[in-house]
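K.L.:
Give me coordinates for this.
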Amino acid sequence: MDQFDLTVTDIQAETALIRAIMLARPHGEPLPSWEAGAHVKVRLPDGGERSYSLINTSLDPAATTRPHAYRLGVRLEQPSQGGSQFMHALKVGDVLSVAAPRNNFPLEPASKPIVLLAGGIGVTPVLSMATTLAASKHPYRFIYASRSRDQLAFLSESEALCGEHLSVHTDDTAGIFDVKGLMTSLTSDEPLYVCGPKPMIDTAIQSAKDLGWADGRLRFEIFATAAPLAGDQPFEVVLNSSGKTFLIPPDKTILAVLIEAGEDPMHDCQRGDCGICQVSVIEGTPDHRDYILTDAEKAAGKLMQICVSRSKSPRLVLDL
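P.N.:
Sure thing, here's the model as predicted:
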């Protein structure tokens, strides 16, 4: 993956917890093109990486075709695992190592009107989608939900861009947004794109099953990394190609342990929703925690996403 240095050229406080950060090459040279839903990976001082969606609210195609800057929206997580603290401590002039854009959440061609739902910081890729749809004059609806109005980042830009296509929901005045209610109201097979916190995604996935939606009608991206669950136990992972054995503690993922040991497994999102880290399971029983595999694939136990899933058995042998 291409890696290059970018300079912080501007920082704006969008809310008390969300900052908009502009990045550019030192002399303003064009950057790789991207499409709505794409993200870049930022290298952290400890060698780790964090993914941040790219934001565009300009109807000018040049804004994403060989652009001269990238714009990110970063929420300060509490508690933070280090990425958001680092990003919020940046100053204009600081230099970051950034990977070229990748897109695991693209807008797909559609004949129907498209419905967009953003929760909190999930607005970042969804706002870029709204921009693309507005520029192409494709019919769409954009619902932006948050706990309160003062937590709605990029709101003025969303209102200016989307006009009557935008609906704003705040939990403090209207209660928690009814995801299933929205989905039940969509009776013409409209595609739904959702990005937001894990409970919102989980509700959307279960609602799609309950309502009998066709595969692919619901598309989503989750903004939450893997977190330990109560009762998680250590287990061993064996790499079939080399026979190397690794102990996976309760507070670390398989992927994290392998990377720390100098292995180089393919990966991207580290949230279980892109499928790039998927591996075959030769022995053992996975504990699936991803958003990629079907119920049948999970039951078969032959595949797993090593960025989030764990093991129900004391030992896993993986095709790595």
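
K.L.:
When you work out contacts or count neighbours from here on, use the C-alpha atoms and nothing else.
P.N.:
Noted.

K.L.:
Just confirm His267 contacts Val279, I think it does.
P.N.:
No. Between His267 and Val279 there is no contact under Cα atoms under 8 Å: 10.6 Å.

K.L.:
so what's His88 up against?
P.N.:
By Cα atoms under 8 Å, 6 or more residues apart in numbering, the contact list for His88 reads Arg19, Val74, Leu76.

K.L.:
Return the member of those nearest to Asn240.
P.N.:
Lowest distance from Asn240 to these (Cα to Cα) belongs to Val74, with 38.6 Å.

K.L.:
What helix or strand is that closest one located in?
P.N.:
In this assignment (DSSP states H and E), Val74 forms part of strand 70-75.

K.L.:
Check which helices and strands that strand sits against.
P.N.:
strand 18-24, strand 49-53, helix 83-88 (3 or more Cα pairs under 8 Å, 6 or more residues apart in numbering; DSSP states H and E).

K.L.:
And the longest strand belonging to the chain, how far out from the chain middle?
P.N.:
Counting residues, the longest strand found in the chain (DSSP state E) is strand 3-13. Centroid separation for strand 3-13 versus its chain: 20 Å, with Cα atoms, centre = their mean, to the nearest Å.

K.L.:
Stretch 29-42 now?
P.N.:
On Cα atoms, centre = their mean, the centre of stretch 29-42 falls 14 Å from the chain's centre.

K.L.:
Would you mind measuring from the residue of the chain positioned farthest from its centre to Arg147?
P.N.:
Distance from the centre of the chain peaks at Gly243, with 33.0 Å (Cα atoms, centre = their mean). Note on Gly243: its distance to Arg147, by Cα to Cα, to the nearest Å, is 49 Å.

K.L.:
Tyr52 too?
P.N.:
Taking Cα to Cα, one finds Tyr52 at 21 Å from Arg147.

K.L.:
now swap in Val238 and tell me
P.N.:
44 Å.

K.L.:
Need the helices and strands packed on strand 70-75 in JSON lines (columns: distance to Thr7).
P.N.:
Below are the helices and strands packed on strand 70-75 laid out as JSON lines (distance: least, Cα to Cα, whole Å):
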{"stretch": "strand 18-24", "distance to Thr7": "5"}
{"stretch": "strand 49-53", "distance to Thr7": "16"}
{"stretch": "helix 83-88", "distance to Thr7": "13"}
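
K.L.:
Looking at those, which is nearest to Met304?
P.N.:
The nearest among these, by Cα to Cα, is strand 49-53 at 21.2 Å.

K.L.:
please give me the structure for this one as well, since I'd like to look at both together:
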Amino acid sequence: MPGNAATLTVSVKEDVAEGVVSLTLARPDGARLPDWTPGSHIDLVLPDGTTRQYSLCGDRWDAHTYRIAVLREPAGRGGSAYVHDRLRPGDRVGVGGPRNHFPLVPSEKYLFIAGGIGITPLLPMVRQAELLGADWQLLYGGRTRASMAFREELTEAYGERVHVVPQDELGLLDLATWLGIPRPDTKVYCCGPAPLLAAVEAACAAWPPYALRVERFTSAAQTAPVRDTPFEVELRRTGRTVTVTPEVSVLDAVRRAGADVLSSCEQGTCGTCLTPVLEGQPDHRDSVLADHERAANDCMFLCVSRSCGDRLVLDL
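P.N.:
Okay, here's the model as predicted:
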């Protein structure tokens, strides 16, 4: 369990689409929960010890509840099955975070693109864009209408700004029409399955730098590390230096040296183990940082990233 996990109670569990349930979580004593911003997610620690990350999709101005939505994934690792089949209102779960590695940046216009359960982090963004008076559109694709969570909630609240595209009725999202002409005044936010993210990234190749921001539920495919030989990592605060061999992660190596680093997914997607880099060039292998954040070389995710050179110095 993440070291900062709090114990919350499942106050409401409801079906919100075919194969999708939402959970409303609150403190057992009804006390205020930590604030969050659109794009944030939490670690959900289930009673069996399983930890999974889910985007917050409720009302950020409600200080006493969190809402998440969970898609049943038959090919998953068991977390969604537990939520769907065993978790009940009144049960207690651990919650770590919230953390935000998918923040909504200021813009005159937004295009939000969701695929399936990828609608969850975009829901609070839509509300925020509306609150700020920005010009926005939501393109929402799914297998069928019945499988698209919060579809009616969105269309009832925002009408024609929401474009619902069930694949069995209308086919795949028409990305060429929506993204074919770059718009310097528009930010594009996308979340969904890997094929959709890849298609959106390709369609935005000619857009201005940093116009597109994506969030992945699974780690991106990895090429081989920059180096396959050992390198050294200095822990600046303790003065210790450890050697990281090819078969060991930086996270495991620094923990063996006594560093107390929180982690959760250990796949480079949740953002828990983000650590400042003081010297050296990381070999970034996560699925969170944008290109300009990687180029800064001032932080890295220890669970999957490595070193390009012989030495890294971390603020640990």
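
K.L.:
Please state their TM-score.
P.N.:
For this chain pair, the superposition-based TM-score is 0.77 by TM-score structural alignment, normalised by the length of structure 2; 305 aligned residues with a Cα RMSD of 3.9 Å.

K.L.:
measure stretch 158-173 of structure 1 end to end?
P.N.:
20 Å.

K.L.:
Could you check how far the counterpart of Lys137 of structure 1 in structure 2 is from Glu108 of structure 2?
P.N.:
Using TM-score structural alignment, the partner of Lys137 of structure 1 in structure 2 is Gly133. Distance of Gly133 of structure 2 to Glu108 of structure 2, given as Cα to Cα: 9 Å.

K.L.:
Compare those two and say which is more crowded by neighbours.
P.N.:
Glu108 (14 against 11; other Cα atoms under 10 Å).

K.L.:
From Val126 of structure 2, how far off is the spatially closest residue to the more buried one that is not a sequence neighbour?
P.N.:
Leaving aside its sequence neighbours, Glu108 of structure 2 sits nearest to Ala134 (Cα to Cα, 6 or more residues apart in numbering; 5.6 Å). Counting by Cα to Cα, the separation of Ala134 of structure 2 from Val126 of structure 2 is 10 Å.

K.L.:
ok, these two, which is more surrounded?
P.N.:
Using other Cα under 10 Å, the more surrounded residue of Ala134 of structure 2 and Val126 is Val126, with 23 against 15.

K.L.:
got a list of what that one touches?
P.N.:
Contacts of Val126 of structure 2 by Cα under 8 Å, 6+ apart are Phe112, Trp136, Leu138.

K.L.:
so can I have CSV of the residues you listed showing neighbour count?
P.N.:
Formatted as CSV, the contacts of Val126 of structure 2 follow (neighbours: other Cα atoms under 10 Å):
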residue, neighbour count
Phe112, 23
Trp136, 19
Leu138, 24
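
K.L.:
I'd like those residues laid out as CSV, including secondary structure and distance to Gln222 of structure 2.
P.N.:
CSV is the format used below for these (DSSP: H, G, I helix; E, B strand; the rest coil; distance: Cα to Cα, whole Å):
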residue, secondary structure, distance to Gln222 of structure 2
Phe112, strand, 26
Trp136, strand, 33
Leu138, strand, 30
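
K.L.:
Relative to Val164 of structure 2, which of those is nearest.
P.N.:
Leu138 (8.3 Å).

K.L.:
for the closest one, what are its contacts?
P.N.:
Leu111, Phe112, Ile113, Ala114, Val126, Arg161, Val162, His163.

K.L.:
tell me the strands in the stretch 151-300 of structure 2, going along the chain?
P.N.:
162-166, 186-191, 212-215, 231-235, 240-244, 274-279, 282-283, 299-301 (DSSP state E, counting those that start in this stretch).

K.L.:
Summarise which helices and strands the fifth one is packed against.
P.N.:
What that stands for is strand 240-244 of structure 2. Packed against strand 240-244 of structure 2, as judged by 3+ Cα pairs under 8 Å, 6+ apart, are the following elements: strand 231-235, helix 250-256.

K.L.:
cool, the shortest one as well?
P.N.:
Strand 282-283 of structure 2 makes packing contacts with strand 306-307 when contacts are defined by 3+ Cα pairs under 8 Å, 6+ apart.

K.L.:
Let me know the next secondary structure element after the strand it packs on.
P.N.:
Counting by DSSP H and E, what follows strand 306-307 of structure 2 is strand 311-314.

K.L.:
Which positions in that next one come out as buried?
P.N.:
For strand 311-314 of structure 2, the neighbour count (16 or more other Cα atoms under 10 Å) marks Arg311, Leu312, Val313, Leu314 as buried.

K.L.:
hmm, who's touching it?
P.N.:
By Cα under 8 Å, 6+ apart, the list of residues contacting strand 311-314 of structure 2 reads 231-236, 275-282.

K.L.:
Let's see that with 7 Å instead.
P.N.:
Applying Cα atoms under 7 Å, 6 or more residues apart in numbering, the external contacts of strand 311-314 of structure 2 come out as Phe231, Glu232, Val233, Glu234, Leu235, Arg236, Pro276, Val277, Leu278, Glu279, Gly280, Gln281.

K.L.:
again, but for stretch 217-224 of structure 2
P.N.:
By Cα under 7 Å, 6+ apart, stretch 217-224 of structure 2 touches Gln267, Gly268, Thr269, Ser287.

K.L.:
If we use 10 Å, what do you get?
P.N.:
53-55, 117-118, 191-194, 198, 265-270, 285-288 (Cα atoms under 10 Å, 6 or more residues apart in numbering).

K.L.:
And the residue nearest the centre of structure 2, how far from Ser107 of structure 2?
P.N.:
Of all residues in structure 2, the one closest to the mean position by Cα atoms, centre = their mean is Glu215, 5.2 Å from it. Glu215 of structure 2 is 18 Å from Ser107 of structure 2, where distance means Cα to Cα.
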